[in-house]
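1. model this:
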Amino acid sequence: MKTNHLLAACAALSLLLSTPARADWGSCLSGLRHAAAGAGVSQETIARALGSLEPNDAVSFMDKQPEFTTPVWDYISGLVDEERVEEGRGLMHQHARSLQAAEARYGVDPAAIVAVWGVESDFGKSFGKRPVIQSLATLACEAPRRSQYFEKELMAALKILDHGDIASEEFVGSWAGAFGHTQFMPSTFLSTAVDLDGDGRRNIASSAADALGSTANYLHKSGWSHGQPWGFEVRLPDGYSGPSGRTNRQPMSSWGARGVRRIDGGSLGEGRAALLLPAGRDGPAFLVTHNFDAIYAYNAAESYALAICILSDRLRGRPGIQTPWPTDDPGLSRAERRELQALLNQRGYEVGEPDGVIGTKTKEAIADFEGRSGLKRDGRAGLKVLNALRGR
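-> Now for the predicted structure:
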């Protein structure tokens, strides 16, 4: 009897605490409907998209983007591996006509375009499953720090639906509202998306051609220079203590005078570049040009831009990063991550079907195994724990 009273009291308290939040949601949603009408979105689209909308879990993913929270060697090893290189080369051949059209129109080479595609959605296999409208409305109402930004993106998303470029059932994407093969935010779509396949719709969700053309247009607008490299790996002189940083661009001759040399022994060339040290002076070093900045504009994270640049080099048949990362526990490829998950399952952990995605269950299983094996307990999927699972 006491238990029933306690449950009833808890239920009443829960209702009391949740009522203001639900009232705030209803009030915010009403304001968003009014704003959409003021932005010229039709009442039919507003009613269909926002009529009985409920919030989702988008806010919980803020400040957790892997490009900012993952060691750079883990981030790049999972994005630039032999599987992605092989698949990307095949897709360059399969979509050669669209890529040639995009290059002719916007001056961006196919390898760079396809590298963005590979990193953003694994060539169309990982769009995200959250309804774009729901995520953006949730963030506009429940993420005060960036509410204005997400409200602007929501208005853009509603205009996309209103225009008919993207059908509501295919308008799904990431927690932040990015969608399609190359994960455009809605405002970027409105300003940059193109109809490369000529069917009268700009549809980066169901048309790979439109997505590739739109990506080329984005890079073009961001300052991509045709025929110029994004940069290249270099070797620093012993004890280097000179300038570095993506925004500290200097003439190639200045870098040469400081003893900076291409890793392959070639000439530094002409123009200006910045010295990028993603893992400090003991790790790989790169001279990067304005084309690197064009890719950086896509998602303002150096590890993200570097992954695309290295993948584009691999798609062109060039080698990957030559200098070892400054770690004794390198990151894993997706194939190695799947192997790790399979070995965890074999030891009785339930991490699900091996898919190479290191989620909460996999991290918890790794941490438990590390604790039992005398390894540092951090839940990280690195080579040390994989070798321990292999029995090495």
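2. please make it C-alpha for all contacts and neighbour counts, starting now.
-> Will do.
3. assign Phe286 to helix, strand or coil.
-> Counting by DSSP: H, G, I helix; E, B strand; the rest coil, the backbone at Phe286 sits in strand.
4. right, and it touches Gly231 too?
-> Yes: counting by C-alpha atoms under 8 Å, Gly231 is a contact partner of Phe286 at 6.8 Å.
5. which of these two has more neighbours?
-> Shown here are Phe286 and Gly231; by other C-alpha atoms under 10 Å, Phe286 has more neighbours (26 against 21).
6. roughly how far apart are the more buried one and Ala342?
-> Taking C-alpha to C-alpha, to the nearest Å as the measure, Phe286 falls 36 Å from Ala342.
7. what of Gly88?
-> Distance from Gly88 to Ala342, counting by C-alpha to C-alpha: 26 Å.
8. which one of those two is surrounded by more residues?
-> Set Gly88 next to Ala342 and count neighbours by other C-alpha under 10 Å: Gly88 wins out with 23 against 20.
9. the more buried one reaches Gly118, doesn't it?
-> Yes: Gly88 lies in contact with Gly118 (C-alpha under 8 Å); the separation is 7.0 Å.
10. how far off centre is stretch 206-215?
-> When C-alpha coordinates are averaged (C-alpha atoms, centre = their mean, to the nearest Å), stretch 206-215 and its chain have centres 17 Å apart.
11. what comes up buried for that stretch?
-> In terms of neighbour count (16 or more other C-alpha atoms under 10 Å), stretch 206-215 has its buried residues at 207-215.
12. what's in contact with it?
-> Counting by C-alpha atoms under 8 Å, 6 or more residues apart in numbering, stretch 206-215 makes contact with 95, 98-99, 101-102, 113-114, 116-117, 170, 180-182, 192-197, 202-205, all of which sit outside it.
13. repeat that for 7 Å
-> When contacts are taken as C-alpha atoms under 7 Å, 6 or more residues apart in numbering, the neighbours of stretch 206-215 outside the stretch itself are 98-99, 102, 113, 181-182, 192-197, 202-204.
14. and if you look at stretch 155-175?
-> Stretch 155-175 has contacts (C-alpha under 7 Å, 6+ apart) with 36, 41-42, 45, 58, 61, 127-133, 135, 179-180, 186-187, 201-203, 205.
15. another sequence for comparison is provided below:
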Amino acid sequence: MTKTKYAIRRALLLATALFASSAIAADKPSFEQYLEQVKQQAVAQGISESTIDTAFGNAKFIQRTVKLDRNQPEKRQTLDTYLPKRVPQWKIDKARKLYKQHYPLLKQIGDQYGVQPRFIVALWGNETNFGSYTGNFDIVSALATLAYDGRREEFFRKELIAALTILDQGHIELGQFQGSWAGAMGQTQFMPSSFLAFAVDHDGDGRKDIWGTQADVFASIANYLAQSGWNDDLTWGRQVKLPEGFDTELAGLKTKKSLAEWQQLGVRRYDMSNLPTRDIEASLVLPDDAHGRAYLAYGNYDVLMKWNRSYYFVTSVGYLSDRIAYPSVFAK
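-> Okay, here's the model as predicted:
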């Protein structure tokens, strides 16, 4: 193909693409028109018109929400650099203090749901720094923006309808209905659909208040874990050492082996002593690579992955829970 023909063809393709994109843009409704569609869906799903009108009364498109959604941090780090930032000593000290302060309530909830209190506190601490920062984005506007933007329209539209349901049920006033740019809410950082599935009115006041009622916050965390398969007879996992030349193809949550089998393969506790003799299945997790930290992950690790599908986040929760429960082991 000659340069002239190539240039003509390229120009035609570009013109076609521009025409198609302009046509798509022309077909896309305005933000206000999109909200009208959502309103109709909400009415069809039984949400009151008064709730819908109030919720959307001041809804607006938030450009910063779109920017945050499209520009997730990609900076490379390792677990060795992540953990000190995510779980610094001041957070460990605060976790221990709050664990003791709220222990009667935590113990009662832990016994009710079958979840060790230290994991409730560890999730609380890692999600919102023990409730001190829950986000200041208007939930309805943030979810409406992300749904309208279209990158994950189906997901965020479902969450928007769930958010309207929460308002309709009277769990929170619109003025306090705030959270993260992605719609995660309260001290538990539940998405609206998770709220509807797992939030608990532990104090019996008729509202599932994950924003300001400690009993509801703790019980909601425990209920999420319990319904997701938590086993309070187990911990989350343990850091281990691998032998030289270990086959890292065995790593991953899909591979389950007994502790005895991992022992035979040369896996040892971090201090190089033998693994426990209990009949427990575990997976080998390498959050970085064969040269980074290695963990044997028990069933509760899988449960925490349902909460947040990040090896780093789950490991940070397990790490903080251990620092709460075993301060003498980590003492300098």
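16. need the TM-score between these chains.
-> Here the TM-score for the pair of chains, by TM-score structural alignment, normalised by the length of structure 2, is 0.86; 303 aligned residues with a C-alpha RMSD of 2.2 Å.
17. quick check: closest non-adjacent residue to the aligned residue in structure 2 for Asp195 of structure 1.
-> Pairing criterion TM-score structural alignment: the partner of Asp195 of structure 1 within structure 2 is identified as Asp201. Residue nearest to Asp201 of structure 2 in three dimensions, not counting chain neighbours: Lys208, with 4.4 Å by C-alpha to C-alpha, 6 or more residues apart in numbering.
18. picking up where we left off before, turn the buried residues of stretch 206-215 of structure 1 into TSV, columns for distance to Glu83 of structure 1 and secondary structure.
-> As requested, those are exported to TSV (distance: C-alpha to C-alpha, whole Å; DSSP: H, G, I helix; E, B strand; the rest coil):
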residue	distance to Glu83 of structure 1	secondary structure
Ser207	23	coil
Ala208	20	helix
Ala209	22	helix
Asp210	24	helix
Ala211	22	helix
Leu212	20	helix
Gly213	24	helix
Ser214	25	helix
Thr215	22	helix
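19. now do the longest helix along structure 2: distance to the chain's middle.
-> Longest helix in structure 2 by number of residues, with DSSP state H as the criterion: helix 3-27. Here the centre of mass of C-alpha atoms in helix 3-27 of structure 2, compared against the chain's by C-alpha atoms, centre = their mean, lies 41 Å away.
20. just the buried residues of that helix, please?
-> Residues of helix 3-27 of structure 2 classed as buried: none (neighbour count, 16+ other C-alpha under 10 Å).
21. neighbouring contacts of whichever helix or strand comes after that helix?
-> Heading C-terminal from helix 3-27 of structure 2, the first helix or strand you meet, by DSSP states H and E, is helix 31-44. Residues outside helix 31-44 of structure 2 that contact it (C-alpha under 7 Å, 6+ apart) are 49, 52, 148, 161.
22. now do the same for the last one: its match in structure 1.
-> It stands for Ile161 of structure 2. Counting by TM-score structural alignment, the partner of Ile161 of structure 2 is Met155.
23. I'd assumed that match was in a helix, is it?
-> Yes: Met155 of structure 1 sits within a helix when classified using three-state DSSP.
24. next, count neighbours for it.
-> For Met155 of structure 1, which is what you asked about, the neighbour count (other C-alpha under 10 Å) is 24.
25. and if you look at Phe195 of structure 2?
-> When neighbours are counted by other C-alpha under 10 Å, Phe195 of structure 2 registers 23.
26. what's the helix or strand harbouring it packed up against?
-> Phe195 of structure 2 is located in helix 192-198, with elements delineated by DSSP H and E. Judged by 3 or more C-alpha pairs under 7 Å, 6 or more residues apart in numbering; DSSP states H and E, helix 192-198 of structure 2 is in contact with helix 153-168, helix 214-227.
27. mean deviation of the longest one from structure 1?
-> Yep, that's helix 153-168 of structure 2 we're talking about. Following superposition, helix 153-168 of structure 2 is found to deviate from structure 1 by 0.7 Å on average (mean C-alpha distance after the TM-score superposition for structure 1).
28. which parts of that helix are buried?
-> Residues 153, 156-157, 159-168 are the ones in helix 153-168 of structure 2 that count as buried (16+ other C-alpha under 10 Å).
29. tilt between that helix and helix 31-44?
-> Using axes from the mean of the first three to the mean of the last three C-alpha atoms, to 10 degrees, the direction of helix 153-168 of structure 2 lies 60 degrees away from that of helix 31-44.
30. and the next helix or strand past helix 153-168 of structure 2?
-> With DSSP H and E, the next secondary element past helix 153-168 of structure 2 is strand 178-179.
31. now the last one
-> Counting by DSSP H and E, the element after helix 214-227 of structure 2 in chain order, helix or strand, is strand 237-241.
32. residues in structure 1 aligned with that next one?
-> Applying TM-score structural alignment, one finds that strand 237-241 of structure 2 aligns to the residue range 231-235 of structure 1.
33. kindly report the same for stretch 37-47 of structure 2.
-> Following TM-score structural alignment, the aligned partner range for stretch 37-47 of structure 2 in structure 1 is 31-41.
34. how far out from the middle of the chain is the matching stretch?
-> Average the C-alpha atoms of stretch 31-41 of structure 1, do the same for its chain, and the two points are 30 Å apart (C-alpha atoms, centre = their mean).
35. before we move on, what about stretch 322-332 of structure 2?
-> The chain centroid and the centroid of stretch 322-332 of structure 2 are separated by 26 Å, computed with C-alpha atoms, centre = their mean.
36. how close does the match of Ile161 of structure 2 sit to Ala39 of structure 1?
-> According to C-alpha to C-alpha, Met155 of structure 1 and Ala39 of structure 1 sit 7 Å apart.
37. ok so, going back, okay, the buried residues of stretch 206-215 of structure 1 in TSV with distance to Ala12 of structure 1 next?
-> Supplementary listing: those in TSV, determined by distance: C-alpha to C-alpha, whole Å:
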residue	distance to Ala12 of structure 1
Ser207	50
Ala208	51
Ala209	54
Asp210	52
Ala211	50
Leu212	53
Gly213	55
Ser214	52
Thr215	52
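38. and the longest helix of structure 2, what does it pack onto?
-> On a contact count with 3+ C-alpha pairs under 7 Å, 6+ apart, helix 3-27 of structure 2 meets no helix or strand.
39. in structure 1, what residue corresponds to Gly318 of structure 2?
-> With the correspondence set by TM-score structural alignment, Gly318 of structure 2 lines up against Cys309 in structure 1.
40. mind telling me what element that match is part of?
-> Per DSSP H and E: Cys309 of structure 1 is located in helix 302-315.
41. output the residue interval of structure 2 matched by the helix or strand just after that helix.
-> For helix 302-315 of structure 1, the succeeding helix or strand toward the C-terminus, using DSSP H and E, is helix 334-346. No residues of structure 2 are matched to helix 334-346 of structure 1 when aligned by TM-score structural alignment.
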